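Peer 1: sequence and predicted structure, then a few things I'm wondering about:
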Amino acid sequence: MPRTASVEAMKHYIPGELLRERKARAPDDIHVEIHAHAPVQEPVVVPAVPEPMLVWIVSGEAVVEERPLGGDWLAVPVRHGDFYLTTSPAPVEMRWRSTGAAPFCVMHVYLGLPLLARVVKEHTGKELGAFALREVSGERDAVLAGLFQALHAALSGATPATPGFVQGMAQAITAHVVAHYECSTDGRPVVRGGMPAHRLRRVLDAMHAGLAEPFDLGRLAALAELSTFHFSRVFKQATGMSPSRYFVRLRMDEARRLLSDTAMSVLDIGLAVGYASPSHFAQVFRESTGTAPSVWRGARQAR
C-alpha cells in the first residue's frame, strides 16, 4: 500500500517546542519550522512528504536513529551544521539522544513542488516526474549551511523576514539542492502527492487541541479542504494510520506525558484525553502500551 503524502516533521509528529514558523502563503513558498527537542526521544513515526524536506541541526549534538516501519535501526551521530534531506515515499520511525550540553534544536525546510518543478526544468531540462533527489542523513554542505544560517537568523530576529527574502532563500536552496543532490531514477516515474505541509499541520493542530473532544472526521477533512474519503486516504498514506487511529495515538502520547510529568490522577488524565469512562481509558491505554496506566506510571517513577 503506498504511503506517500505530506509533510514535515511537524510539532505533533516529533515532540518538542515550536520556536518559529514561516507558513507557506503560496505554492512556491518554503515552509519553515524551528524546533527545540527533548534530550531523549522515544520512537516516533514521521510521515512521508511530497515536498523535499531538509532538516538542519541548529545547535547541539545527538545520535539520531531512523528506520523504515518495522525495519532495522540506523544510527547517525549529528552536530550543529549537519543536515538531512528526504523525499521518502513511506513513513519512518525516529528516536534520538543528545550527547552534548547544548540544546538540541533543528530547522525543518520544505520546498514547494511548483518551485521545485521550475528549478528542475531550468537546470536539467527534465519534468519533475522524471527527477529524484537522493536521501541524505547527517552530512555537511558549506553552501547549504550558509543559506540555512541566513534563513534561521532572519526568522529568529526581532524584525520578521519579508516574503521577498524568504522567497529568494527558497530559490537559492532549491537551486543548490537540484544541482548537487540529484539521484538517478533509471527512467522510472517519481511518485509524489498528498496534502501540502501547511494543510496537514492545520489538521494536526486541530487534533492536538481537541484531544478531550470526540473524533470528528468531517471537521478534519474540511480543515484539509478535502472530501472525507480523499482526506482519509492521503492521511493514511502520510502516516501509515487512519485519522481515527492516529487521533488515538495522540491521545495515548499525551496520556503518557501526563503520567510521567504531572501528579494528575489517572481518572483526570483519562478525562483530559477524552475518556469519561476510567475502564475504557485503561483498556485503550493497555492496548497501546501493554500495561495499565497506574502500572506504567509506577514503572516510570522507579527508573
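Peer 2: Structure's in. What do you need? A quick note: this is a predicted structure, and the numbers were derived from the prediction, not measured.
Peer 1: use CA for all of it now, contacts and neighbours both
Peer 2: Noted.
Peer 1: show me where the stretch 1-150 of the chain has helices.
Peer 2: For the stretch 1-150 of the chain, helices defined by DSSP state H, counting those that start in this stretch occupy the ranges 113-124, 142-156.
Peer 1: could you dump those into a markdown table and include mean neighbour count and distance to P68?
Peer 2: Formatted as a markdown table, the helices of the stretch 1-150 of the chain follow (neighbours: other CA atoms under 10 Å; distance: least, CA to CA, whole Å):
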| stretch | mean neighbour count | distance to P68 |
| --- | --- | --- |
| helix 113-124 | 17 | 24 |
| helix 142-156 | 16 | 27 |
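Peer 1: any idea how many residues pack against the closest residue to H108 other than its chain neighbours?
Peer 2: Nearest residue to H108, sequence neighbours excluded (CA to CA, 6 or more residues apart in numbering): V55, at 4.6 Å. Neighbourhood size, V55 [other CA atoms under 10 Å]: 24.
Peer 1: and here's the other structure:
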Amino acid sequence: MPVPVSTSAESFLSAHIHGKVLAANKGDAWQGVKAVITESTACGELLDIPPVSEPYLVWFISGESEVHDREKGGPWIRSIVKKGSFFLSTGGEPYDCRWRALTPEPRVIMHVLLDLSLMKKAYEEVYGIDATHARPRDVSGGEDSQLNALMEQLRDELTRRKASRLLVSGIAQAVAIHLVRKYSALTQQSNSTGSPSLPGFKLRQITDWMSKNLAEEFDLATLSEIAGLSKFHFHRLFKKATGKTPSKYHIDLRMSMARKLLRETRRSVVEIALEVGYANPSHFAKIFRRETGLSPSDYRQLR
C-alpha cells in the first residue's frame, strides 16, 4: 500500500502504529489529545511513516534502542534512545524508520498527537500577534525533564479505567505550551505556504559557520543543533533551501577554497589539503579529481 501524502491523527494511530497495543485513549476525556502505548519487537522492519498535521510525540517508557530514520531517498540518521527520550515531529514528508534494541528490556513507547486547535491557542498565548510567524522545530532522541513529568502524568491517565477529562485537558494544555515555548521560534518572515522551510537568516548563519569551519570534520549533529532542528529534518530543509545536502555543500566549500589556493598561492598540495580539512593528501586528490575532473597538480597548471 502506498504511503499517503498525509493522514489524520485517528488514522495514524490506528493504521501506522506498529507493535502490541498496551493502552489507548478511550472516552470523551481525550478531546485535545490522542495517545497510544505500544510494545514493539526487538528489531523493527522498515516502516513507511506518513506525516500528520498534528505535532507527533514519541516518548520512550522503557528499553534502549538504536533508531534510524530518513526522508525518502535520503541518508539514514542514527539516534540512541532510552527511557525518557523523545522524538517530536511537526509534519513534512513521509519518511522511513527502523530500529534495533540494545537492551533486553521491553521497548515500550507512548505515541501522542496534540489537536491543532490546542496548538493554535498555545502559539497565540506565547507569541501574541506574532503567532503566525512562529515555526516549530523537530527533535530526535531528545531529553527533557519537564516534558518527562508531563508525559508520566498523561501515561497514568491513559492506563486508568476512567481518565479525568479535566486532568487530561490540563496536561495537554501544559504540554502544548511547553512545546511552543521550548521547541519553536519566530522566523524573520512568515511562510505563506505553510510548508516547512529553513528561514533565510538561519540558513545564512549555518552556511557562514560552515565557511569559517570548513577544515573541521563534517558533523550533521552540530549543524542541526545550530539550526535548532533534528538531524533528520535539518537535512531535508537544508537540501530544500540550497539544492544540496549539507555534506555536499561542505565538500563544495572545501573544493572552492582548494581551487582558490591552487590558483593564487605557491603552497604545496599537501599544505592545501591540510588547510581545507584533509589529513590524507591522497584522499584530497581523489575528492578533488571527482569534483573537478582534474588532479590538483593539473588544475594548478591551468592558472
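Peer 2: Thanks, I have it. These figures come from a predicted structure and were not determined experimentally.
Peer 1: TM-score of the superposed pair?
Peer 2: Once superposed, chain against chain, the TM-score is 0.58 (TM-score structural alignment, normalised by the length of the first structure); 191 aligned residues with a CA RMSD of 2.5 Å.
Peer 1: quick revisit: out of the helices of the stretch 1-150 of the first structure, which gets nearest to L259 of the first structure?
Peer 2: Among the helices of the stretch 1-150 of the first structure, helix 142-156 comes nearest to L259 of the first structure, with 33.5 Å by CA to CA.
Peer 1: the closest one: average distance to aligned residues in the second structure?
Peer 2: Comparison of helix 142-156 of the first structure with the second structure after fitting gives an average deviation of 0.9 Å (mean CA distance after the TM-score superposition for the first structure).
Peer 1: so that helix matches what in the second structure?
Peer 2: Here helix 142-156 of the first structure aligns to the second structure at residues 145-159, judged by TM-score structural alignment.
Peer 1: what comes into contact with that stretch?
Peer 2: 23-25, 35-36, 59, 84, 110, 163-164, 168, 171, 174-175, 178 (CA atoms under 8 Å, 6 or more residues apart in numbering).
Peer 1: likewise stretch 104-114 of the first structure?
Peer 2: Under CA under 8 Å, 6+ apart, the answer for stretch 104-114 of the first structure is 7-9, 27-39, 50-62, 98, 152, 170, 174, 197.
Peer 1: which of the residues you listed fall within strands?
Peer 2: Cross-referencing those against strands under DSSP state E gives 31-37, 53-59, 61-62, 98.
Peer 1: picking up where we left off before, out of the contacts of stretch 145-159 of the second structure, which is nearest to W209 of the second structure?
Peer 2: H178 (29.4 Å).
Peer 1: what about that closest one, distance to L57 of the second structure?
Peer 2: 13 Å (CA to CA, to the nearest Å).
Peer 1: ok, the two, which is more surrounded?
Peer 2: L57 (20 against 17).
Peer 1: and that one, what's its match in the first structure?
Peer 2: Per TM-score structural alignment, L57 of the second structure is aligned with L54.
Peer 1: residues contacting that match?
Peer 2: Neighbours of L54 of the first structure in contact, by CA under 8 Å, 6+ apart: 83-86, 108-110.
Peer 1: mind giving me the ChimeraX command for buried ones among the residues you listed?
Peer 2: Applying 16 or more other CA atoms under 10 Å to those leaves a buried subset, and the ChimeraX line that selects it is:
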select :83,84,85,86,108,109,110
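Peer 1: and in the second structure, which of the contacts of L54 of the first structure remain?
Peer 2: Conservation of the contacts of L54 of the first structure in the second structure, assessed by both residues aligned by TM-score structural alignment, their matches' CA atoms under 8 Å: retained contacts are 83-86, 108-110.
Peer 1: and the residues you listed, which is closest to L258 of the first structure?
Peer 2: Looking across those and measuring by CA to CA, the closest to L258 of the first structure is H108, at 27.1 Å.
Peer 1: now do the aligned partner of the closest one in the second structure against L166 of the second structure, distance only.
Peer 2: Matched by TM-score structural alignment, H108 of the first structure corresponds to H111 in the second structure. Distance of H111 of the second structure to L166 of the second structure, given as CA to CA: 21 Å.
Peer 1: which residues in the first structure does stretch 261-272 of the second structure match up with?
Peer 2: The aligned range for stretch 261-272 of the second structure is empty, by TM-score structural alignment.
Peer 1: contacting residues around stretch 279-292 of the first structure?
Peer 2: 249, 252, 270, 275, 293.
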